[in-house]
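Trainee: no FASTA, just this:
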């Protein structure tokens, strides 16, 4: 399962509204090769699911992940921080054995 914190949910809903996205929009998460640690996180809004997608709902927010990425993201919590040390969405991934200094890439 992939979950969201209350802060991440609130910020996602705020962005969906501000960007005039369809009301059935959800958060799509994934991973791609790249970054200094080997894998990078992907995050976007979408409103179309694919046949092999894993679909979760947490705190009333739908989170969708492709089957391959789910192997790397199982148990991950999506958070949002607007503090001095960083602003934006953050992946709290228990599977990441190493992350880069900026937190944008990881390895398992």
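Mentor: Looks like it arrived, so ask away. Remember, it's a predicted structure, so these values are computed and weren't measured experimentally. Residues are numbered from 1 along each chain as shown.

Trainee: from here on, contacts and neighbour counts on C-alpha atoms
Mentor: Fine.

Trainee: Just give me the neighbour total for the nearest residue to residue 55 once chain neighbours are set aside.
Mentor: Distances taken as CA to CA, 6 or more residues apart in numbering place residue 64 nearest to residue 55, at 4.6 Å, with adjacent residues excluded. For residue 64, the number of neighbouring residues by other CA atoms under 10 Å comes to 24.

Trainee: how much space is there between residue 64 and residue 74?
Mentor: When distance is defined by CA to CA, to the nearest Å, residue 64 is 12 Å away from residue 74.

Trainee: what's the answer for residue 38, then?
Mentor: Residue 38 sits at a distance of 18 Å from residue 74 (criterion: CA to CA).

Trainee: go on, residue 11?
Mentor: Distance check for residue 11 against residue 74: by CA to CA, it reads 22 Å.

Trainee: Next one for the comparison:
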């Protein structure tokens, strides 16, 4: 299914520790559909501690990951990474089936 790289997991754990409004054990990463782009579905990421009946709850690299079961088939191959380069820092969602590589 979804892969979270070590660098992304480490950054998420740091964010969870710094987020005062969330208990560390309840912190999760929600993957959601953010819209449609030129190359298909665009996904978004957000911190979330609300679980819904239709959520798949996965432990990926030590990160509680929440995915609506309706979009689960479309996220099977994505890789969530964190980059920190001279161009900037942030999370990147890669899908090997997109022609341009990044969303």
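Mentor: Arrived safely. Here the structure is a predicted model, which is why all the values come from computation and not from measurement.

Trainee: Quick check: residue 58 of the second structure touching residue 69?
Mentor: No: in this structure residue 58 of the second structure lies outside contact range of residue 69 using CA atoms under 8 Å: 11.4 Å.

Trainee: more crowded one of those two?
Mentor: Set side by side, residue 58 of the second structure and residue 69 give different neighbour counts by other CA under 10 Å, the larger being at residue 58 (16 against 13).

Trainee: ok, the alignment partner in the first structure of that one to residue 70 of the first structure distance?
Mentor: Under the alignment (TM-score structural alignment), residue 58 of the second structure pairs with residue 56 in the first structure. In this view, residue 56 of the first structure and residue 70 of the first structure are 11 Å apart by CA to CA.

Trainee: Kindly report the same for residue 84 of the first structure.
Mentor: Counting by CA to CA, the gap between residue 84 of the first structure and residue 70 of the first structure amounts to 30 Å.

Trainee: Now for the corresponding residue of the first structure for residue 48 of the second structure, how many residues are close by?
Mentor: When the first structure is aligned by TM-score structural alignment, residue 48 of the second structure is paired with residue 46. As a burial measure, the neighbour count of residue 46 of the first structure was computed by other CA under 10 Å and equals 17.

Trainee: Okay, strands next: where are they in the second structure?
Mentor: 3-4, 28-37, 40-48, 55-60, 63-68, 79-85, 88-94 (DSSP state E).

Trainee: helices or strands up against the shortest one?
Mentor: Using 3 or more CA pairs under 8 Å, 6 or more residues apart in numbering; DSSP states H and E as the contact criterion, the elements in contact with strand 3-4 of the second structure are strand 79-85.

Trainee: Check how far the strand it packs on sits from its aligned residues in the first structure, on average.
Mentor: Plainly put, strand 79-85 of the second structure ends up 1.0 Å away from its match in the first structure on average once the two are laid over each other (mean CA distance after the TM-score superposition for the first structure).

Trainee: Which stretch of the first structure lines up against that strand?
Mentor: With TM-score structural alignment as the criterion, strand 79-85 of the second structure aligns to 77-83.

Trainee: I'd like the distance from the matching stretch to the chain centre, please.
Mentor: In terms of CA atoms, centre = their mean, to the nearest Å, the centre of stretch 77-83 of the first structure is found 10 Å from the chain centre.
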